[in-house]
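Asks: the amino acid sequence is not available; the structure is as follows:
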């Protein structure tokens, strides 16, 4: 069908028009609208636009954005026809009064059905934006409910568990639905079958795997029906919404985030009592699960140490991490026991002993793990940075130190002397900067795409609303009369006068361009946001043309 009209952003459109019955015939009536005041926009020379309607369409509705919706008799389905974008200010003008367009003879007589409402969309929003796929990524504020992130980080983070009974069973539905679960597992099996595994608390993990057979849907289904929990490791690799959740939390907490999925049948327990070496948020998506908690046997256990050049990572974890931590835990007398309902949340600091089991029904939950960067990581970075400047740190240990007692004593003395001088010469700013750069570089590998941003930038104006893209970690710094905003592998440096505006951007994910603070006029604000949009930091969410 050809479009019934074109749209000019400065026009005032009527809400609807439609078929009107008059006597023994029906006609298409369209109310008048104001003439476009934009230069070069003349009235339509042919107000009776030619069009053809599919047979059996008994109702067509023209909406104020220029789109149409049609009905088929006896069928609730509909079709939605787009308008032609206004180009070069040459959109056709409307009829000056009500117009009647003859009804095609293929339409049967009868009463006009109630119009179907179109998708909710601003009349001034360009269609390319309106049809952009919506992404659900709940912020930390939304996840925590009434507890503010500031209070959570001050009172609970790395200290105490926190449980939220939300009373909203469908809270996580946009994040993961039943259909989404099926697609996620299928995607994992297709892309990385090793990411999917079955767990049972009464069997070791190596007993749950068949070395002669890669996991497939039939094997997983059989294991699930036999009482095993299905786990998908790094589930954010297979779901856009879960990936965006990771990116949103990484932006807020400056820590790498990993999400695992657990789907458990009724009356089952996937993992024995244990503690994690990373902080965890549990999102109860569906079903119910009973949790038992005990105090941590070790406070904030380490998860990682850098291996030596002659050591593999597995040995480093086994002999230099876990041997300093208890190998078995006792959860026979838990201090806390409760049941998570759909929509609930649980935060567990690393080290807290826990186990979970289902009772009368199945359970589906996500565990969001935070790989916190520790002070030990920063100190290690500072020591190696200092080694680039201090030759004594680059010297090899005395030959034969492993077996020669004299060499051992020489090593001890030099170690003390170096240690006393070293910690007074470490540069904390340089160490933290290196950690931040490495973190931003590693995360930009999966969140650095800015496709299409070059087309958005020219359309930014003072009344546009823009939103930060999910993903890039951000950092602000000043120096040499410039203010710099770094995001991912990109950086924008501007005169120091823009510093207040950049700090506002750093803490505000969504805003109107004209709201930027600082000694800037509208032209300066638009120029700054266009530059950042072109670099891929923002995308336009609405464009009010006035």
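Replies: Okay, I see it. All of these numbers come straight from a predicted model, not from anything done at the bench.
Asks: hey, let's count contacts and neighbours off CA atoms from now on
Replies: Fine.
Asks: how about the contacts made by residue 393?
Replies: By C-alpha atoms under 8 Å, 6 or more residues apart in numbering, the contact list for residue 393 reads 387, 418.
Asks: kindly recompute the last result at 7 Å.
Replies: Counting by C-alpha atoms under 7 Å, 6 or more residues apart in numbering, residue 393 makes contact with residue 387.
Asks: find the helix or strand that it is a member of.
Replies: helix 391-394 (DSSP states H and E).
Asks: residue 484 now?
Replies: Going by DSSP H and E, residue 484 is part of strand 482-487.
Asks: list the helices and strands that strand packs on?
Replies: The helices and strands touching strand 482-487, judged by 3 or more C-alpha pairs under 7 Å, 6 or more residues apart in numbering; DSSP states H and E, are strand 474-479, strand 490-495.
Asks: next, the buried residues of the last one.
Replies: Think strand 490-495. Buried residues in strand 490-495, counted by 16 or more other C-alpha atoms under 10 Å: 490, 492-493.
Asks: check which helices and strands it is in contact with.
Replies: By 3+ C-alpha pairs under 7 Å, 6+ apart, strand 490-495 packs against strand 482-487.
Asks: tell me the angle of the strand it packs on relative to strand 474-479?
Replies: 160 degrees (axes from the mean of the first three to the mean of the last three C-alpha atoms, to 10 degrees).
Asks: report the buried residues of strand 482-487.
Replies: Neighbour-count burial for strand 482-487 flags 483-487 (criterion: 16+ other C-alpha under 10 Å).
Asks: how big is the angle separating it from strand 490-495?
Replies: Using the same axes, to 10 degrees: strand 482-487 against strand 490-495 is 160 degrees.
Asks: what's around residue 178, how many residues?
Replies: 12 (other C-alpha atoms under 10 Å).
Asks: separation between it and residue 217?
Replies: Noted for residue 178: a distance of 16 Å to residue 217, by C-alpha to C-alpha, to the nearest Å.
Asks: can I get the helices and strands packed on strand 482-487 in TSV with distance to residue 522?
Replies: As requested, the helices and strands packed on strand 482-487 are exported to TSV (distance: least, C-alpha to C-alpha, whole Å):
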stretch	distance to residue 522
strand 474-479	22
strand 490-495	16
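Asks: below is an additional structure, to be compared with the one above:
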């Protein structure tokens, strides 16, 4: 495995121990790196204590026992044949099809207890009791009552286990039986990333840097999926192209999808595979019970959906272009080998991104910061935003599972939900509840408040959008397990985690104001006012100094008289301070000038009225707005810079003339008549 030192990473190797004992030493290669200007962190060797000997036994016999996941107190069910790896139904429930009668003996609390369990036809029950008194029962027999003997006094506990259900029960110090799915999820995650403890992983690696576990244990994950299981799944179920499976290829820098229409039959899929195409299963957990059990248990720990894709790639080929994802990715190598190249985010906005990228090219991504070949039993983790691509080696295919979690599960997403659910009240008052005049123009309070509220609340999403693009703290994931102490049902609980969560949320709320486009929101309020308002009422003198009373007019016999022109020494001003509003809308080359001159005397009788100006003309409007109520000479407007910029003389003078002809400008007096 090749690694560059300019990226923070962990490379771990789990080694077998020749001597059985309560502890193992797991060495982490120290790497110093930096990403996007952040100082790198040097990780020293860490000694990890094995928490569960059923997962990390030191004897060679136990090391070779498979699958390790079946040694957990909450394993995906183990079947007796490849065919049993495929769910006989597609309704999302476990179906166990093993005939067995078993007697299981376990040592717990310093005593040995024998638990006798008879299991009927097509039923499998696993009962385990670990060192802490953990008891696990799985059963699919409808209505079967299970009797267990628990505790030193021989207390009898009756437990009814319904059809196709699984319960995890634990006996605490008081002898009570309680469910603890979160602890089971944590234990399963501990097995997944062994020898790293979940607490250490979350503290040092999560959302921070890639991590590689190279175990030299080829069977570590092989109970989850296999190529025969995929073949059986295709035979048994109506697997649809695009919905459940993709056929892809990547060659000469071009990524292609070759999906036919309809059901994916094994013969067709393997024909594509034999010609060099990769096979991606989009939701294998739907059809593979053990994988579904894995995801369903892990989501109890993470507090969010845990999904899975599987990728089967023929030798010496690649199915996908370089890209980055919007999920935390755990790559579990099942069969064969695959060489991975990882690349640092190209810019700060791509660190922990909200959305996945499109297909990237080698020229866009630079040099890899990590190169590693995964063998069966290995794990590769990388955060969202890490650019990656994988390629199989000559003579060896690859099958891996990608577990994914924490999609759209960030602080920014939480704040967005807060705004959507109305927890934040944005009150912007216009100081009036109705407007009326003799023409019957009126507006009720409900409509006025609705318009105002819509504009006000939109400020929060706009600020969030900017903040999430510019500030990585808004894109960081919520604490793992936060649902255990947050929410309405937890409001009265005085927990340190809860106080830390609320403090962080408040800090981000305060910080959010820095990204709030308050000026843009004010312009939107002004735009709304332009639509609501009455047109200005001019005095007779003002009419004579505007297009409404000055300028050309026709007299008898079709004769046009009173020709006038705006000259450089003409003095002008806006017709009213609030008869127009300059707003940045549309594309980057234009601005909009909303105005009230053509408004109806009935409320919203016309659509909003606006002129579209070039951004080069915006300085002229800014000068006129800032000069009001004074008259300014046209020659004092920033015309020279404009003319030089657009290379058209007197362009600004034409803009002023156009504004006057629209009724938006008044002159200091009637314009001089030009003799024809």
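Replies: That came through fine. The structure displayed is predicted, hence computed values, not measured ones.
Asks: how close are the two chains, by TM-score?
Replies: The TM-score (TM-score structural alignment, normalised by the length of structure 1) is 0.45; 289 aligned residues with a C-alpha RMSD of 4.5 Å.
Asks: among the buried residues of strand 482-487 of structure 1, which one sits closest to residue 262 of structure 1?
Replies: Nearest to residue 262 of structure 1 among the buried residues of strand 482-487 of structure 1: residue 487, at 32.9 Å, using C-alpha to C-alpha.
Asks: wait, doesn't the closest one sit right on residue 468?
Replies: No. If you go by C-alpha atoms under 7 Å, residue 487 of structure 1 and residue 468 don't touch, sitting 10.6 Å apart.
Asks: could you look up the SS state of residue 283 of structure 1?
Replies: Following DSSP: H, G, I helix; E, B strand; the rest coil, we place residue 283 of structure 1 in the strand state.
Asks: and it, how many neighbours does it have?
Replies: Residue 283 of structure 1 - counted by other C-alpha under 10 Å - has 23 other residues nearby.
Asks: equivalent analysis for residue 507 of structure 2, please.
Replies: Neighbourhood size, residue 507 of structure 2 [other C-alpha under 10 Å]: 11.
Asks: again, but for residue 338 of structure 1
Replies: 12.
Asks: helices or strands next to the helix or strand that it is a member of in the packing?
Replies: Following DSSP H and E, one finds residue 338 of structure 1 within strand 336-340. Packing partners of strand 336-340 of structure 1 (3+ C-alpha pairs under 7 Å, 6+ apart): strand 289-294.
Asks: tell me which other helices or strands the strand it packs on touches.
Replies: strand 336-340, strand 353-357.
Asks: closest to residue 534 of structure 1 out of the ones you listed?
Replies: strand 336-340 (44.4 Å).
Asks: strand 289-294 and that closest one, what's the angle between them?
Replies: Using the same axes, to 10 degrees, the direction of strand 336-340 of structure 1 lies 160 degrees away from that of strand 289-294.
Asks: for the helix or strand following strand 336-340 of structure 1, name the packing helices and strands.
Replies: Stepping forward along the backbone from strand 336-340 of structure 1, the first helix or strand reached (DSSP H and E) is strand 345-348. Where contact means 3+ C-alpha pairs under 7 Å, 6+ apart, strand 345-348 of structure 1 is packed against strand 162-164, strand 279-287.
Asks: on that earlier part again, need the helices and strands packed on strand 289-294 of structure 1 in TSV (columns: distance to residue 415 of structure 1).
Replies: Below are those laid out as TSV (distance: least, C-alpha to C-alpha, whole Å):
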stretch	distance to residue 415 of structure 1
strand 336-340	46
strand 353-357	38
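Asks: burial-wise, tell me which of those strands comes out on top.
Replies: Compared across those, strand 353-357 shows the largest average neighbour count, a mean of 22 (mean count of other C-alpha atoms under 10 Å).
Asks: elements contacting it?
Replies: Using 3+ C-alpha pairs under 7 Å, 6+ apart: strand 353-357 of structure 1 touches strand 289-294.
Asks: need the helices for the stretch 401-550 of structure 2, in chain order.
Replies: For the stretch 401-550 of structure 2, the helices defined by DSSP state H, counting those that start in this stretch occupy 411-420, 445-457, 459-470, 496-512, 518-532, 540-544.
Asks: for residue 619 of structure 2, find the nearest of the ones you listed.
Replies: Judging those by C-alpha to C-alpha, what sits closest to residue 619 of structure 2 is helix 518-532, at 16.7 Å.
Asks: hang on, the earlier thing: now distance to residue 505 of structure 1 too, for the helices and strands packed on strand 345-348 of structure 1, in JSON lines please.
Replies: Output for those, formatted as JSON lines (distance: least, C-alpha to C-alpha, whole Å):
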{"stretch": "strand 162-164", "distance to residue 505 of structure 1": "31"}
{"stretch": "strand 279-287", "distance to residue 505 of structure 1": "28"}
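Asks: how about residue 301 of structure 2, secondary structure?
Replies: Classified using three-state DSSP, residue 301 of structure 2 is helix.
Asks: what is the burial count for it?
Replies: Neighbours around residue 301 of structure 2, by other C-alpha under 10 Å: 21.
Asks: where's it relative to residue 134 of structure 2, distance?
Replies: 18 Å.
Asks: could you do residue 620 of structure 2 as well?
Replies: 78 Å.
Asks: and residue 380 of structure 1, how far is that from residue 21 of structure 1?
Replies: Where residue 21 of structure 1 is concerned, residue 380 of structure 1 sits at a distance of 81 Å (C-alpha to C-alpha).
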